[in-house]
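>>> Have a look at this prediction, sequence included:
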Amino acid sequence: MKPFAIVILILFITATSCKKQVVIPEESYTAMVEAAYQLSVDKDSLIQVEALEMYETAFTKFPDSITDYSIYEASVVASQIKTFDKAFSYLEHTAKLVEDEMGFPGWDYILGEYADEDYKNLMQDSRWLALYETALNDRKQFFERLKAEEREFFNTRKNEDTSILEAEELYHHLKTSNNYLPKKQQDYSIAFKINDTTSTSYFVHLPKSYTPSKKYTVLFYLHGAVRGNALSVFETKLNLMYDNKRYTKRADANNVILVFPKGNKDFNWMLKDDGFFMVPEIVKQLKMALNIDDNKVFVSGHSNGATGSFSYLMKQPTAFAGFYGFNTYPKVFTGGTFIKNVLSRSFINFSTDQDYYYPPNANDSLNVLMADLKADYKDHRYNGFPHWFPAFEESEPAYDILFDDVLHRKRQPFPKKSGMGV
């Protein structure tokens, strides 16, 4: 199954080691399909039969709540227990989707990396071969559409002939005009070349009211778990969901552009310098397409992403106005920690006392140093929470703090206090 099913399970279900502990809930669609998924991971085929029955009960009881992803999960269970007609019935639904509720195209269920395991029992059936052929064509059209959308994203107005303008008119024109165009979409997946043989992508979420005549604030979100992530040929609106919905709703309310790069263990913002250029280079690309306020570009992240944010503060802060981190490990892994660079910028850290990955004493010692430097550095400590603090509703006030700072802070291009690398 696709990996975000595991994430959902961890966040919303307390795992049980005994099959008898599973309680069949009926109070909501979400509770029923989560319990069905919990049953489905059992290797006992009889338990998997129960899981499929629970999915089908949820579909019948809550027809207006059915999600594409739950239908996919049901198709996998049906495939595992060799209930082929039901498996194909559900699978044909997902395969026809232009995109599901998380932005994944229907063909990805057939051609994606998990299909071989999910549907190994179906692959000798003629119906699978038909779905596969259709998926190949759908994938081709999908990437043609992505390329067209990317061209539209970077398209700008042609330069106007200013040769006939008088000096005062020319000055006013240069001061007030720009070549940016309106955007046809709110969300874009943009391809990003890392080197001659390696590429990834990043996801851009625009305000609904985006207009090229206005300058916009940009907030980067750097994901964690860089060692466990893979580079991607496209990104989806899954970036806007689950924990990240706390960014999304505040960005939408305040007309902030969100950007989500995708890294891996070799190319990222933390472990090696090979990928450190990615975020500054994406800033340059965005400024070609969008009317961005040069003094309102910010970086945030969680875990490895927060450490990446801290690394940009230490090593390459010039293009950014401020930095934020949830459960930050305040360390630069390559190139040295240029601690005085903080004097020209700011960092707001959100730490927890039960963070067993990045213990609070690492932040405590840094807090003392930052106080001695009189740096614009704040550490907000939340007690009683583990490393995945952003998954808890109690993290909401932290996001309010972050966005209040984003809205009121502007970069000082020529700061009175200068760091070593600025």
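Noted; the coordinates are in hand.
>>> From now on I want contacts and neighbour counts done on CA atoms only, so please keep to that.
OK.
>>> can you pull out the helices in this protein?
Applying DSSP state H to the chain gives helices spanning 4-12, 29-40, 45-61, 68-80, 84-95, 108-111, 115-118, 126-154, 167-176, 245-254, 278-289, 304-315, 360-373, 396-408.
>>> Nearest to S189, out of those?
Among the helices of the chain, helix 126-154 comes nearest to S189, with 7.3 Å by Cα to Cα.
>>> Quick one: work out the angle between the closest one and helix 84-95.
Relative orientation of helix 126-154 versus helix 84-95 (axes from the mean of the first three to the mean of the last three Cα atoms, to 10 degrees): 10 degrees.
>>> For helix 126-154, which helices and strands make contact with it?
Under the contact definition 3 or more Cα pairs under 8 Å, 6 or more residues apart in numbering; DSSP states H and E, helix 126-154 sits against helix 84-95, helix 108-111, strand 187-193, helix 278-289.
>>> I'd like these written out as JSON lines, with mean neighbour count and distance to R381 added.
As requested, those are exported to JSON lines (neighbours: other Cα atoms under 10 Å; distance: least, Cα to Cα, whole Å):
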{"stretch": "helix 84-95", "mean neighbour count": "20", "distance to R381": "43"}
{"stretch": "helix 108-111", "mean neighbour count": "21", "distance to R381": "41"}
{"stretch": "strand 187-193", "mean neighbour count": "20", "distance to R381": "34"}
{"stretch": "helix 278-289", "mean neighbour count": "16", "distance to R381": "28"}
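>>> Put this next to the previous one:
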Amino acid sequence: MRRNRNRCRPSRPERWRRRWGHSLRLRLITVFLLLALAMGAVFMSGMQRAFSSGWRDAAKPLVSDYMDRLVADLGSPPDLGRAQALAARLPISIRIEGPQVNWQSHPDRQFFGGRASEWLSRTTADGHKVVFGPGTIPSHGMFGWITLSLLLCLLVGAYAYVRRLLRPLDDIRAGAERFGRGVFDTPIPLRRRDELGDLAARINTMAHDIKAMLDAKRGLLLALSHELRSPLTRARLNAELLPVQGEGSAPRERDALLRDLGEMRDLISDLLESERLASPHAALQRETVDLAALAREVVADMPQAAAVALDLAPDLPALALDRMRVRLLLRNLLDNALRYSAGAAQPPSLSLQAGEGGGVMLEVRDFGPGVDPAQLAHLTEPFFRTDGARQRATGGVGLGMYLCRLVAQAHGTALEVRNAAPGLAVQVLWR
């Protein structure tokens, strides 16, 4: 498994390439560097061409006159003492070839050839050839390091400026993530009054409008749910008081009416509870809860769950949880597992084990047909049912798993749903 994971992991150059393609800062710095290099190359090329064409013709007579003066100073035949003093005083090298004197001031130096050799060589009256070349030039390596340091300082300064220039993008990204999670209390800070500052201000205004719409929707839904409870309770009471006369259609119609009214009552209760849990101000009534004991209580209160297999590890730690909300989660998970276990080879199972790194791992699993992998990500969405053609009497209204997800999130954990082959497994790590 580790070998396959390493094989799928991108190489370091590939990771850098992706990071460069994703980072606007790095691309701006790259453009800055390429522009600086291109400008330097164009400037050096232009200066070299200017010196190689115009300045060469202008410097040729001056160099020739200077060479004539140096040869005249050496004498005929050339005086070695003067040649040595001249090579020591000037940054040049001298080579003398002739019938009487054969001498070179710098044996390790190479002399110019071609057209430059014509400028820098002279022949004396007695047949000696004097050739001049580059000598020992004082080293200025420190200037190269200083230039490199200045370039690096410019690069660091440019990166710092670009980073400061694009800092609002980090704030906008963090703000968008907060708004996506439904946290609208902290707006995006407005650091500057440029285009990015205007963008952050507009996103803040959009988030404020979205929060107002969500609050209005939540308030309307809560108000409607509360208002529907009273007439629904009266209708159920009137249905309970209907006379039952013998066997026939009247008892069946009465039972169907009571069942429909019960579903409406459960739907309203689930809607109210989901809105309370979805609110950012949802308050949990935490207390010390023994999850194993609570699981046994829930199974005992559900007559249809008598066949559920319990796998409860001993000595599990007691946790600070909201007992009523966790009970709701357990009932919904067990009800969902029992609903889809009809005709399965074995009944559903409920497991409580010690979690890795502490806490308690809860798993509820059925051994039914499972769920289409494309639908797994939608199981915890409100009003989602895996089979839209089923009747509500068998498929529910699609709020059970949504409520379970909200209960888990309110406790700071997450609901994980996966195909267990066979069946479906739901896990929650309580801490």
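Perfect, thanks for sending it. All figures in this text were calculated on a predicted structure; none of them were measured in a lab.
>>> After superposition, what is the TM-score?
Remark: TM-score between the superposed chains equals 0.29 [TM-score structural alignment, normalised by the length of the first structure]; 192 aligned residues with a Cα RMSD of 6.9 Å.
>>> Which of the helices and strands packed on helix 126-154 of the first structure sits closest to M370 of the first structure?
Closest approach to M370 of the first structure among those (Cα to Cα): helix 278-289, 25.2 Å.
>>> other SSEs contacting that closest one?
In this structure, helix 278-289 of the first structure makes packing contacts with helix 126-154, judged by 3+ Cα pairs under 8 Å, 6+ apart.
>>> The helix it packs on vs helix 278-289, what angle?
Using the same axes, to 10 degrees: helix 126-154 of the first structure against helix 278-289 is 70 degrees.
>>> For helix 126-154 of the first structure, buried residues please.
128, 131-132, 135, 138-139, 142, 146, 149, 152-154 (16 or more other Cα atoms under 10 Å).
>>> now those as CSV including distance to A191 of the first structure?
What follows is the buried residues of helix 126-154 of the first structure, written out as CSV (distance: Cα to Cα, whole Å):
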residue, distance to A191 of the first structure
W128, 31
L131, 27
Y132, 25
A135, 22
D138, 19
R139, 16
F142, 14
L146, 9
E149, 11
E152, 13
F153, 12
F154, 12
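>>> hmm, back to that, which of the helices and strands packed on helix 126-154 of the first structure sits closest to E56 of the first structure?
Each of these was scored for nearness to E56 of the first structure using Cα to Cα, and the closest is helix 84-95 (10.4 Å).
>>> Mind giving me the packing neighbours of the closest one?
Under the contact definition 3+ Cα pairs under 8 Å, 6+ apart, helix 84-95 of the first structure sits against helix 68-80, helix 108-111, helix 126-154.
>>> closest one to G322 of the first structure among these?
helix 126-154 (26.1 Å).
>>> Number of residues surrounding K175 of the first structure?
9 (other Cα atoms under 10 Å).
>>> With S93 of the second structure instead?
Other residues close to S93 of the second structure by other Cα under 10 Å number 24.
>>> Doesn't it belong to a strand?
Yes - assessed by DSSP: H, G, I helix; E, B strand; the rest coil, S93 of the second structure belongs to a strand.
>>> Would you check that it makes contact with A87?
Yes - with contact defined as Cα atoms under 8 Å, S93 of the second structure counts as touching A87 (5.8 Å).
>>> re the thing from before, quick one: the helices and strands packed on helix 84-95 of the first structure as CSV, columns for distance to T30 of the first structure too.
As requested, these are exported to CSV (distance: least, Cα to Cα, whole Å):
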stretch, distance to T30 of the first structure
helix 68-80, 10
helix 108-111, 22
helix 126-154, 29
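>>> measure A87 of the first structure to Y29 of the first structure for me?
20 Å (Cα to Cα, to the nearest Å).
>>> no, scratch that, I was asking about E50 of the first structure
Distance from E50 of the first structure to Y29 of the first structure, by Cα to Cα: 16 Å.
>>> Looking at the two, which one has more neighbours?
The residue with more neighbours, out of E50 of the first structure and Y29, is Y29; 22 against 15, by other Cα under 10 Å.
>>> H408 of the first structure is nearest to which of the helices and strands packed on helix 126-154 of the first structure?
Of all those, helix 278-289 sits nearest to H408 of the first structure, with 20.5 Å by Cα to Cα.
>>> by how many degrees do the closest one and helix 304-315 diverge?
Going by the same axes, to 10 degrees, helix 278-289 of the first structure makes 80 degrees with helix 304-315.
>>> so helix 278-289 of the first structure versus strand 187-193, what angle?
120 degrees.
>>> Tell me where the second structure has strands.
With DSSP state E, the ranges of strands along the second structure come out as 92-97, 103-104, 121-123, 129-134, 286-289, 309-312, 319-322, 349-354, 360-365, 415-419, 424-430.
>>> got the helices and strands packed on helix 126-154 of the first structure as JSON lines, with distance to E117 of the first structure columns?
Shown next, in JSON lines, are these (distance: least, Cα to Cα, whole Å):
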{"stretch": "helix 84-95", "distance to E117 of the first structure": "14"}
{"stretch": "helix 108-111", "distance to E117 of the first structure": "11"}
{"stretch": "strand 187-193", "distance to E117 of the first structure": "27"}
{"stretch": "helix 278-289", "distance to E117 of the first structure": "33"}
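>>> wait, which of the ones you listed is closest to L174 of the first structure?
Nearest of these (Cα to Cα): helix 278-289, 16.6 Å.
>>> mind checking which of the helices and strands packed on helix 84-95 of the first structure is nearest P397 of the first structure?
Each of those has some distance to P397 of the first structure by Cα to Cα; the shortest is helix 68-80, at 30.5 Å.
>>> Which elements pack onto the closest one?
Using 3+ Cα pairs under 8 Å, 6+ apart, helix 68-80 of the first structure sits against helix 29-40, helix 45-61, helix 84-95, helix 115-118.
>>> list the buried ones in it?
Neighbour-count burial for helix 68-80 of the first structure [16+ other Cα under 10 Å]: 68-80.
>>> residues in contact with stretch 34-50 of the second structure?
Where contact means Cα atoms under 8 Å, 6 or more residues apart in numbering, no residue beyond stretch 34-50 of the second structure reaches it.
>>> if we can go back for a sec, format the helices of the first structure as CSV; extra columns: distance to V218 of the first structure.
Output for the helices of the first structure, formatted as CSV (distance: least, Cα to Cα, whole Å):
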stretch, distance to V218 of the first structure
helix 4-12, 26
helix 29-40, 34
helix 45-61, 40
helix 68-80, 31
helix 84-95, 34
helix 108-111, 30
helix 115-118, 36
helix 126-154, 16
helix 167-176, 21
helix 245-254, 9
helix 278-289, 9
helix 304-315, 14
helix 360-373, 26
helix 396-408, 9
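>>> Ok, which of the ones you listed comes nearest T217 of the first structure?
Of all these, helix 396-408 sits nearest to T217 of the first structure, with 8.1 Å by Cα to Cα.
>>> Perfect, I'm done here.
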